[in-house]
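Student: return atomic coordinates for the entry below.
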Amino acid sequence: MQPTWLATMPAASSLVVGVAFTAAVAVAVAAAVARRAWRHRGLRLPPGPPGWPVVGNLLQVVFAGKPFIHYIRDLRREYGPIVKLQMGVRTLVVISSAELVHEALVEKGREFATRPAESPIRSIFSSGKFTVNSAVYGPEWRSLRRNMVSGMLSAARLREFRPARLRAMERFVARVRAEAAASRDGASVWVLRNVRFAMFCVLLDMTFGLLDLDEELVVRVDAVMKRVVLAVAARIDDYLPFLRPFLWRQHRQAVALRREQIDTVLPLINRRRAIVRGMRAGSPPDPAVAAPYSYLDSLLDLRVEGRDAVPTDEELVTLCAEMINGGTDTTATAIEWAMARVMDNPSIQARLHGEIMQRVGDARPVDDRDTEGMPYLQAFVKELLRKHPPTYFALSHAAVEPGSKLAGYDVPVDANLDIFLPTISEDPKLWERPTEFDPDRFLAGGETADITGSAGVRMIPFSAGRRICPGVGMGTAHIALMVARMVQAFEWRAHPSQPPLDFEDKVEFTVVMKRPLLAMVTPRKLSF
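Tutor: As a prediction, this is how the structure comes out:
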């Protein structure tokens, strides 16, 4: 399909226009190749496979016949723990050892603390990199991150949001019971679909503090957010930007989706804004309608260093969406893997349930204050994040200034520095029996795991250093609470249609089970 501006040209001149357009593309390609060669002139770049003119290694990756994560493993065996790939106009430097990650994110944390350039599509949804995850390293990023931590993710704030988590857990248990009862065998439930909905409800509640949202609206907001996540995935024109004129339809669809996202989320923002105005005027909200505090409250009057104005409505949509999307799929994916491990090993489920009974019994729901004092549950969560990190790559870093080096190699300022996580948590030099799933390794007298990487890089499911995910505390707390509540409320076992459990994975937005987990549940007898 040709662009509309070509379709409307007179037929007699179409050949001339086509030749001119082709020539323009050729010039753009030649210019891009020349610019890249000039920028990298004299640099000692990391080793990597030889590429083709213009496209570099892009076609080798596309036609490798295997997932990118397996292609990277092959390159690591051939070239070592630092590899360069030339993906069209983008240079990727991939590191995959604990030593190199520590050098990049801890020892030289400031040098590699920024993010690479964004594609036009991604920039539409990030309001021009106005998010904590995407912002360029500097005053704006510091302001946004500081507010996110103080307004949502600090230990004190997380305690304030305890009612939101309890509401979501009750909703989740009721939903699972209803789905199981409605199934043919009276016991079947899809794990990821239900835990993802529960996590979305928690974050929607924490972000907007609106307690009377019906399920139909929640599902509609969730659907839009899912489509946004898919829309910002890497595309061919991210690597070959001269193809963008041919992909005008996709750009137009992204603009339309952004408009739909704004139209869907902005009414929630305006509702909360009116509630905040009332509270400031001395009118407390109806406790059945609104929570006393939400993350959005901290954003309404946010002053970002270097800017005179508070965030616009569109920027508020972006910041709220970042919080919701960042904590939904990553946590839900981890919990699906957790329940697969629980069902695969009955002794794990029995130990988790026994610890819950010892701590709270069956007289009340387990909550996050209880989970903090459950050593086996905490060990289980650590082992889960070691063996099944929600993503295989940390968010891309970039050098702040020219002259940065890793392992003695130059890392250009226009390069993506990508961190491949599995080879670290699978390294037999760092772990005993790294291929086994064994929570006992983290109990007293066993191995240690600082998941922040500050005490040494052994497993960093939330990255490390200055750009570590600020939601590390919230994420681990939500995983522990959800697993505990699921095991307290139900006995879980593998569905007869899925013997044996398949632990093969695939990469979507996160690393999910290749075969979605279908479970059989039996409600436990509880006194509440």
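Student: contacts, neighbours, all on C-alpha from now
Tutor: Will do.
Student: so where do the helices sit in the stretch 51-200 of the chain?
Tutor: With DSSP state H, counting those that start in this stretch, the ranges of helices along the stretch 51-200 of the chain come out as 58-62, 68-79, 98-102, 120-125, 139-148, 155-160, 162-182, 191-208.
Student: for Val317, which of the ones you listed is the nearest?
Tutor: Checking the helices of the stretch 51-200 of the chain against Val317 by C-alpha to C-alpha gives helix 120-125 as the closest, at 9.2 Å.
Student: confirm for me that Leu153 is in contact with Pro470.
Tutor: Yes. Using C-alpha atoms under 8 Å, Leu153 is in contact with Pro470, at 7.1 Å.
Student: for Phe242, list the residues it contacts.
Tutor: Listed by C-alpha atoms under 8 Å, 6 or more residues apart in numbering, the contact set of Phe242 reads Val25, Ala28, Val29.
Student: tell me how many other residues surround Arg39.
Tutor: Other residues lying near Arg39 total 12 when counted by other C-alpha atoms under 10 Å.
Student: do you know how far it is from Phe112?
Tutor: To Phe112, Arg39 is 18 Å away according to C-alpha to C-alpha, to the nearest Å.
Student: same question for Leu43.
Tutor: Distance from Leu43 to Phe112, by C-alpha to C-alpha: 17 Å.
Student: these two: who's more crowded?
Tutor: Phe112 (27 against 12).
Student: and for that one, nearest residue in space, chain neighbours not counted?
Tutor: Nearest residue to Phe112, sequence neighbours excluded (C-alpha to C-alpha, 6 or more residues apart in numbering): Ala399, at 4.4 Å.
Student: contact partners for the nearest residue to Glu504 once chain neighbours are set aside?
Tutor: Using C-alpha to C-alpha, 6+ apart and skipping the chain neighbours, the partner closest in space to Glu504 is Lys514 (5.6 Å). Neighbouring residues of Lys514 by C-alpha under 8 Å, 6+ apart: Asp502, Phe503, Glu504, Asp505, Lys506.
Student: again, 10 Å this time
Tutor: Asp502, Phe503, Glu504, Asp505, Lys506, Val507, Glu508 (C-alpha atoms under 10 Å, 6 or more residues apart in numbering).
Student: would you do the same for the sequence below? I want to compare the two.
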Amino acid sequence: MIARWTFHDGDRMADHRAAHLNLPLVDRLPIFISKGDVRLYDDGACINHLHLTFHKAVGVTSIVKRVQETLSYLATPKAYSTLVQVNVITLLSAAFIIFTSIIAQEFLRDTALAQFIVQASTWTSFRTSSIILVATLSMMVIMIVGSWFDKGGPAWSVARLSMRWPFKAIHTPNGPRGWPILGTWWLMQGSNMHRDLAKHAWGGGDSTRKLMALSVGVTRIVLSSDPKVAKQILQSQVFGDRPLKQAASDLGFARAIGFAVQGPYWRHLRKIAVMHMFSHKQIVSNYESLQRETSRMISAIACDLSTDEVGTRVGLCLRPYLQRAAVNNITTTVFGRHYSFGSSCREATALEGMIREGFELLGGFNSADHLPLLRHLPFLPFASRCRNLTRQVRTFVQPILDEHRRRCRQGDSSVSSFVDVLLSLQGDQKLLDDDMISVLWEMVFRGTDTVAVLIEWALAEVILNPKIQAQIHKELDTVVGQTRLVQQKDIDQLPYLQAVLKETLRSHPPGPLLSWARIANEDTQVAGYHVPQGTTAMVNMWAITHDPTVWPNPNTFDPSRFMKNEGGDDIDVLGTDLRLAPFGSGRRVCPGRALGLATAQLWLARLLHQFSWSQDPDHPIQLTDNLKMSCEMALPLHACAMVRIPEL
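Tutor: Below is the predicted model:
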């Protein structure tokens, strides 16, 4: 792997290749180490790596591993004593060339220049180091020139070079110019990423609003901010899979519903989830449990209300109550257990900590997802954090599986949950424990965030708009009265409350970029543009819901736009109307969207029926968003509450 540290004439180089080029890759390093002969690891190894990478798709991982092993050996005293021919300057130059060539190969994989390198590697008159140096320098020229003169950034520059060779015209989308290697890196991170992307899409005119090209490292991205094009992407089978990020892979989500590849296994998991958790029949059967958990949350809030020494109401931070209630909703269904409110419940606190860490890992920007070479740098903490969280999740979930198995053997069916459904599968449908842990953890992880975030935004908007709160109170008092609690059957008769929730989803979509992207599994056409296989596709739902050509006065919180007299009562939020599809659409639409919406409707109705809300003077409400896994309020909501209707 170490390129040309000693100099040989052409004949000796040819003899050297003939003797060692056919050595298996795994055998070459041990021979090199045992004999201490640099020639056993120069030209032949490098050329073979080029052949393997371009023709057999071995990828960067094996190359980097071999580089690490070789350089580690060269740092030992044995290497110093035996490699007498090695020139230090040449050694350092070779190491630099190797690492930069690895980056180059990630970009050059499909281009004609890559094929030239492979052909050149058979010429005995070329030194391997020279070949790799030419490749590296060529790549740098492409990245620098392409970054600044070709819209979309370096990954698209290389893609266009490959697609046009020789002189083949391909119509690809436009986008902002990027930096060399990094591309438009700065646009794909930060708490306001959805807003920044929307500004660039709108600023480029109708073409970039429909489809905008971006580069992040080696990742090609297309982003749509148009409902018609978004529908084309989300409902296409070509975009039926998700790109597997390092966090999703390391946390085991590759075997769960969200990231599993389309196929029999994925269809099997989705069928089980829909049938036993998310069907209308199952949601109706869980209404009693949902009411019970909602009452616990209401009671916890009521118990903690207080006034100061002069009788002024003291504000509460509502986020912990909403998050604990969300955890209880999902763990009751998935595990058959719920937790008390407050910090004294250690198991619930530990679970919430794991969920927060998962949000940080999956929702954060990971450089190694876009420059795979970085995954092999030991000082980056991302991989170790994933491993630690995986161990914690296994320690938490495995005892639950064992407990339910024991109950099943004893014939105890007093507590039924989704765990029991998975354990009851037989034959070809039976899942391994690792797969069950992945599926269960994903259920808990995905089911504890959206509703809590949505209700926090809704209450903030209602508190800031007293007329809206008064109208909701009037509707609730008319339909429900003040002598009983809101029931699920009442929701259909509360159109204004439903409109408030829809307007919250429009103004503050919990997943403004629909949380997880899609990936093209073959070359395709989108909005008249060529999108190559392997391109990541994203939809900016926040941009769609704040586009004045789609929604009049998009920056005004106005629930009346969804009322019948305004013609907006028929707008569906479950994925059929891409003007407002906060839960996604198509094959990868959120399977729990109906359950999540039913939960949010009941929570909002109960919270506004039983309390009157006002601002906490010590913590003024700020509608600043912060995009992590979901787009939550940057500052947790604090509010003062007065009981209207006590728990009955």
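Student: give the aligned equivalent of the residue nearest to Glu504 of structure 1 in structure 2.
Tutor: With TM-score structural alignment as the criterion, the equivalent of Lys514 of structure 1 in structure 2 is Ala634.
Student: equivalent analysis for Arg165 of structure 1, please.
Tutor: Aligned partner of Arg165 of structure 1 by TM-score structural alignment: Leu290.
Student: quick revisit: between the contacts of Phe242 of structure 1, which is nearest Ile72 of structure 1?
Tutor: Nearest to Ile72 of structure 1 among the contacts of Phe242 of structure 1, with distances taken as C-alpha to C-alpha, is Val29, at 26.9 Å.
Student: quick one: what's aligned to that closest one in structure 2?
Tutor: Matched across to structure 2, Val29 of structure 1 falls on Ile103, judged by TM-score structural alignment.
Student: that match is in contact with Thr136, isn't it?
Tutor: Yes. Assessed by C-alpha atoms under 10 Å, Ile103 of structure 2 is found in contact with Thr136 at 8.5 Å.
Student: okay, and the common contacts of Leu153 and Pro470 of structure 1?
Tutor: Common neighbours of Leu153 of structure 1 and Pro470 (C-alpha under 10 Å, 6+ apart) are Arg146.
Student: A helix includes the match of Val29 of structure 1, no?
Tutor: Yes. Per DSSP: H, G, I helix; E, B strand; the rest coil, Ile103 of structure 2 lies within a helix segment.
Student: just give me the neighbour total for it.
Tutor: 20.
Student: what do you get for Leu113 of structure 2?
Tutor: 17.
Student: Asp492 of structure 2 now?
Tutor: For Asp492 of structure 2, using other C-alpha under 10 Å, the count is 10.
Student: for it, give me its contacts.
Tutor: Here Asp492 of structure 2 is in contact with Gln498, Gln601 (criterion: C-alpha under 10 Å, 6+ apart).
Student: which one in structure 1 is aligned with it?
Tutor: By TM-score structural alignment, Asp492 of structure 2 lines up with Glu372.
Student: name the SS class of Ile424 of structure 1, please.
Tutor: Per three-state DSSP, Ile424 of structure 1 ends up helix.
Student: which residue lines up with it in structure 2?
Tutor: So, by TM-score structural alignment, Ile424 of structure 1 is matched to Ile544.
Student: so the residue nearest to Phe112 of structure 1 sits against Thr114, correct?
Tutor: Yes. Using C-alpha under 10 Å, Ala399 of structure 1 is in contact with Thr114, at 6.4 Å.
Student: ranges for the helices of the stretch 351-500 of structure 1?
Tutor: 368-371, 375-387, 422-425, 472-489.
Student: for those helices, which one sits closest to Val189 of structure 1?
Tutor: Nearest of the helices of the stretch 351-500 of structure 1 (C-alpha to C-alpha): helix 472-489, 12.3 Å.
Student: which part of structure 2 lines up with that closest one?
Tutor: Residue span in structure 2 matched to helix 472-489 of structure 1, by TM-score structural alignment: 593-610.
Student: distance from that stretch to structure 1 after superposition?
Tutor: For stretch 593-610 of structure 2, the mean deviation from structure 1 after alignment is 1.1 Å (mean C-alpha distance after the TM-score superposition for structure 1).
Student: centre of the chain versus that stretch, how much separation?
Tutor: Taking C-alpha atoms, centre = their mean, to the nearest Å, one finds stretch 593-610 of structure 2 lying 26 Å from the centre of the chain it belongs to.
Student: ok, now stretch 610-627 of structure 2?
Tutor: 28 Å.
Student: give the buried residues for the helix or strand that Thr100 of structure 2 is a member of.
Tutor: According to DSSP states H and E, Thr100 of structure 2 maps onto helix 88-108. Neighbour-count burial for helix 88-108 of structure 2 flags 91, 93-95, 97-98, 100-108 (criterion: 16 or more other C-alpha atoms under 10 Å).
Student: OK, contacts around Leu352 of structure 1?
Tutor: Val342, Pro346, Gln358, Met374, Pro375, Tyr376, Leu377, Phe380, Val483, Ala484, Val487, Gln488.
Student: again with Gly18 of structure 1
Tutor: Leu6, Ala24.
Student: look at the aligned partner of Arg273 of structure 1 in structure 2 and give its secondary structure.
Tutor: By TM-score structural alignment, Arg273 of structure 1 lines up with Arg405 in structure 2. Counting by three-state DSSP, the backbone at Arg405 of structure 2 sits in helix.
Student: count the residues that sit near Arg405 of structure 2.
Tutor: Neighbour count of Arg405 of structure 2, defined by other C-alpha under 10 Å: 17.
Student: cool, thanks, talk later.
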